[in-house]
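[1] here is a sequence with its predicted model. Questions after.
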Amino acid sequence: MHNVLNAKYSDGAASMLFLHLSDIHFRASEVATAQDPNRNLRNEIVRDAKKFCEDLGKTPVGILISGDIAFAGQRSEYEFAKAWLKVLAEACGTNLSSVFVCPGNHDVDRKLAGRYMNQALHQQIKNADPMVLHQLMEGLLRDDQTGRILYEPLDEYNSFAGQFFCDMNAPDRTVVSRNDLRFSDGSQLKIWAVNTAWVSSEADDENQLFIDTAALQIPREAGVENIVMFHHANRWLRNGQTWDDHLRAVARIQLCGHEHLARVEEFKSCVRLRAGALHPERTEPNWQPGYNLFEVDVEEIDGRRVMNVDVHVRVWSPATETFQAQASSDGNVWKNSFGLEAWTPPVTAGRSEETVEDESAENVDQDAATMNGREIGIAFFSLPYSRKLEIAARLNLMDESDINQPDYERFRRVFKRAAERNQMPDLEAAIVLAGGAVARN
């Protein structure tokens, strides 16, 4: 099966541009009201990102959001977020298919997370002996009942994230990845999203949250470099040191949020970007909204492969009501370079380039089928529930196993079946007939 986005970028790019946001905190009581205190701020973000992309002469291949899209995990907050992200994406020359997200603590429905059963499970995890912690978490996530209880507070988040193929569900999709980007030498850039908020509630405190075992299995692969995005800094995680050790070993680029401070942490083997909150609370000390753009490429220098990461940190200036550069010691761009292991593209003798590309697209991930036609997916998930249901039934894409699944999971399976059964043209035609529109870059 041909991977649409892999086809778009398979020839490689001299450098790829990413837009990194975090802690947007769309609050239902404020957004789309006359008294919304952040309306002008959002307008300036769009203006600044648009001009910066134009000045660089590049379009972002990814809009990456490291958590806290909503303020209270409510559906109306995500509806507003999608509408605003569409404006931002189009201003920067792309569309919603470039969005990739991970959850934060504000993406959790606190009412659901505060239920007795959720709190009892949280306490069981928090009180576990470190020697058996991972086995306990694995057991709870693999059990149908407890796994569902632990992830149900993220249902509205998942309905939003499912449109971008990065929704999460226990037990087998607690870590998700995007696999369609390639450097100019043919090597791959893979983006991972990790959930640090699955044990989050009103009781959050430092050293009281967890990543699960799956997050510690992100692999190192020949010809693959990883970007890993997560919400909470390591000090908020009970198993944060183990997580930090793994991150430094497998990911050259790490993106996080939560603490509302713009920071570029430069290490010998990696760089970690802490995004300033796009919508911090105005009562916070040193209130300063911000976001990041960063460019990534791989080049050969004196026979060695090198990854370059140029970071542009943009922070709000209240005096001028504009975004400005947060300078490094060497200027307005934070420059990082990392030596990479030697890698040679696989021999393709006897097979067409298109065949090799298609096989690679099939094998990079067990859910690679869902990557086929990201724009079609956005259009499908944007349809009203009744229209999605009617299309799924008419194209015979429903299965009995879908009945007891939450809506986001049910329609994710429907879309995946369409891709696996080569019914994407039929699905696109049905979307258009139902009044949907498929955006194309």
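    Okay, I see it. Because the structure is a prediction, the values reported are computed rather than measured. Numbers count the residues shown, from 1 in each chain.
[2] okay, CA-based contacts and neighbour counts for the rest of this
    Fine.
[3] and the closest residue to C92 other than its chain neighbours, how far from E354?
    Distances taken as CA to CA, 6 or more residues apart in numbering place K50 nearest to C92, at 4.8 Å, with adjacent residues excluded. Distance, K50 to E354, by CA to CA, to the nearest Å: 34 Å.
[4] go on, K86?
    32 Å.
[5] higher neighbour count, those two?
    K86 (17 against 12; other CA atoms under 10 Å).
[6] can you point out the buried residues in the helix or strand hosting the more buried one?
    Under the criterion of DSSP states H and E, K86 resides in helix 75-91. Buried residues in helix 75-91, counted by 16 or more other CA atoms under 10 Å: 75-78, 80-82, 85-89, 91.
[7] using the three-state scheme, assign the residue nearest to C92.
    Of the three states, K50 takes helix under DSSP: H, G, I helix; E, B strand; the rest coil.
[8] for it, what are its contacts?
    Neighbour list for K50: L88, A91, C92 [criterion: CA atoms under 8 Å, 6 or more residues apart in numbering].
[9] this is the comparison structure:
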Amino acid sequence: MDKIVNILHISDIHLDAAGSFSQDVVLNAFLEDIPKLDGLGLKPDLLVISGDLAKVADHDDAYNNFLNFILRLFDVFAIDEDKLILCPGNHDVSRKVAGPSLPAIQAWRKEAEDRDKANTLQLNPAYAGHVYKTFEGYYQLADSFSQKSVVSTGTSYTSYFFREFGLSVISVNTATLSTAGLISPRDDERKLVIPERLLVDAFATVPRDSHKLVVGHHPTSWLSETNEEMVRRLLGQSGHMYMCGHIHIARPETVSGLLGSCHYAQTGALYEWRDRWNGYCVYQIVPGSPLTCHG
């Protein structure tokens, strides 16, 4: 029988550096629920967290509570840290950096409307420097975990290969052009991009015959229309699954086209606030076969 891989997918944790009683109530309930997965044959082999790790990236020690939470999670289901895949979200943007950079961000957005210019944007030193400074806290956190499964890194992606599962994962930063709510809560909608070159280069770093998952914070509907069309075509051609969050609603769907099919695994928020639905998903994958989703 082929190996079944269980993937625990959580997103939008919004951990508050100052702590929150209501947040503790919800996250403690989650940690109490996780051991029950073992009895259902769903003990996670991989852990995917698709962005918005912190509530406010600029707070002092913004990621300390996240680190404490993730260490507890590792302990609960005895998973090694090299089985963790992260990507940043718009809450992981430093507003202290994004605020003064708003004119540059808006200019880069305009530039990225052109496919070829979007492909060269990641080679722009000013843009690359902005991305690093904007997500410096996130990158320091991500680099503190084991890099054993990391194959390659670029300006806005990290690729992983898990040989024992025949599974590759590409984590992309979809929030590089985010204004972090400084203009309006939905200002990022239809203005973000995943450059074609970034995805093509990232896919080239992992084995061609592996089962390929892509992880990003935003659903593809938050990319510009022309960029979304290109990204979905590439995902159907070269990927098997796109995992995201951001909307705080679980909405899985499979899309098939002439070049192939891809499952879009949008999960809800692990914590939005106490009186809203908070949750997670577990996916069962047999590489090369359709998946099963458990909410």
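    Structure received. None of these values were measured; they are calculated from a predicted model.
[10] overlay them and tell me the TM-score.
    Once superposed, chain against chain, the TM-score is 0.84 (TM-score structural alignment, normalised by the length of the second structure); 276 aligned residues with a CA RMSD of 2.5 Å.
[11] hang on, the earlier thing: mapped onto the second structure, which of the contacts of K50 of the first structure hold?
    Using both residues aligned by TM-score structural alignment, their matches' CA atoms under 8 Å, the second structure keeps these contacts from those: A91, C92.
[12] pull the number of nearby residues for P289 of the first structure.
    27.
[13] what lines up with it in the second structure?
    If you follow P289 of the first structure across to the second structure using TM-score structural alignment, you land on N278.
[14] so for its match, what's the nearest residue that isn't a sequence neighbour?
    Per CA to CA, 6+ apart, closest to N278 of the second structure is L270, 4.9 Å.
[15] neighbours around the one you found, how many?
    L270 of the second structure has 25 neighbours, counted by other CA under 10 Å.
[16] what ranges do the helices span in the first structure?
    Ranges of helices in the first structure, per DSSP state H, are 4-9, 39-56, 75-91, 110-113, 116-126, 133-142, 144-151, 155-161, 240-250, 353-363, 374-382, 385-394, 407-420, 424-433.
[17] could you tell me where the shortest one falls in the second structure?
    Mapped onto the second structure with TM-score structural alignment as the criterion, helix 110-113 of the first structure occupies residues 95-98.
[18] in the second structure, which residue is closest to the centre?
    S50 (2.9 Å; CA atoms, centre = their mean).
[19] the aligned partner of that residue in the first structure and H232 of the first structure, how far apart?
    Superposed on the first structure with TM-score structural alignment, S50 of the second structure falls opposite S66. Distance, S66 of the first structure to H232 of the first structure, by CA to CA: 9 Å.
[20] how about K58 of the first structure?
    K58 of the first structure is 30 Å from H232 of the first structure, by CA to CA.
[21] show me what the longest strand seen in the first structure is packed against.
    Ordering each strand of the first structure by length in residues (DSSP state E) puts strand 304-317 first. Counting contacts by 3 or more CA pairs under 8 Å, 6 or more residues apart in numbering; DSSP states H and E, strand 304-317 of the first structure is packed against strand 290-301, strand 322-325, strand 334-339.
[22] deepest of those, which one?
    Mean neighbour count (mean count of other CA atoms under 10 Å) peaks for strand 290-301 among those, with a mean of 20.
[23] so which residues make contact with that strand?
    13-22, 183-185, 262, 275-278, 305-316, 323.
[24] check contacts around the closest residue in space to D310 of the first structure that isn't next to it in sequence.
    Leaving aside its chain neighbours, D310 of the first structure sits nearest to K335 (4.6 Å; criterion: CA to CA, 6+ apart). For K335 of the first structure, the contact set (CA under 8 Å, 6+ apart) comprises N308, V309, D310, V311.
[25] how close does C293 of the second structure sit to I194 of the second structure?
    As judged by CA to CA, C293 of the second structure and I194 of the second structure stand 26 Å apart.
[26] same thing with E229 of the second structure?
    E229 of the second structure sits 11 Å away from I194 of the second structure, going by CA to CA.
[27] neighbour count for these two, which is higher?
    Shown here are E229 of the second structure and I194; by other CA under 10 Å, I194 has more neighbours (26 against 13).
[28] nearest residue to the counterpart of the more buried one in the first structure other than its sequence neighbours?
    Residue correspondence to the first structure (TM-score structural alignment): I194 of the second structure is matched to I211. Closest residue in space to I211 of the first structure, ignoring its immediate chain neighbours: T196 at 5.3 Å, by CA to CA, 6+ apart.
[29] ok, now which ones touch the one you found?
    Counting by CA under 8 Å, 6+ apart, T196 of the first structure touches P103, G104, L209, F210, I211, F230, H231, H232, L237.
[30] distance of the residue lying closest to S317 of the first structure once chain neighbours are set aside from E362 of the first structure?
    In this structure, S317 of the first structure finds its nearest non-sequential neighbour in F323, 5.9 Å apart by CA to CA, 6+ apart. F323 of the first structure sits 42 Å away from E362 of the first structure, going by CA to CA.
[31] which residue in the first structure aligns with C293 of the second structure?
    Mapped onto the first structure by TM-score structural alignment, C293 of the second structure lines up with V311.
[32] distance of its match relative to L189 of the first structure?
    Distance of V311 of the first structure to L189 of the first structure, computed by CA to CA: 17 Å.
[33] what does S386 of the first structure give?
    For S386 of the first structure, the distance to L189 of the first structure equals 37 Å [CA to CA].
[34] check M137 of the first structure too.
    Looking at M137 of the first structure against L189 of the first structure, where the rule is CA to CA, the gap reads 30 Å.
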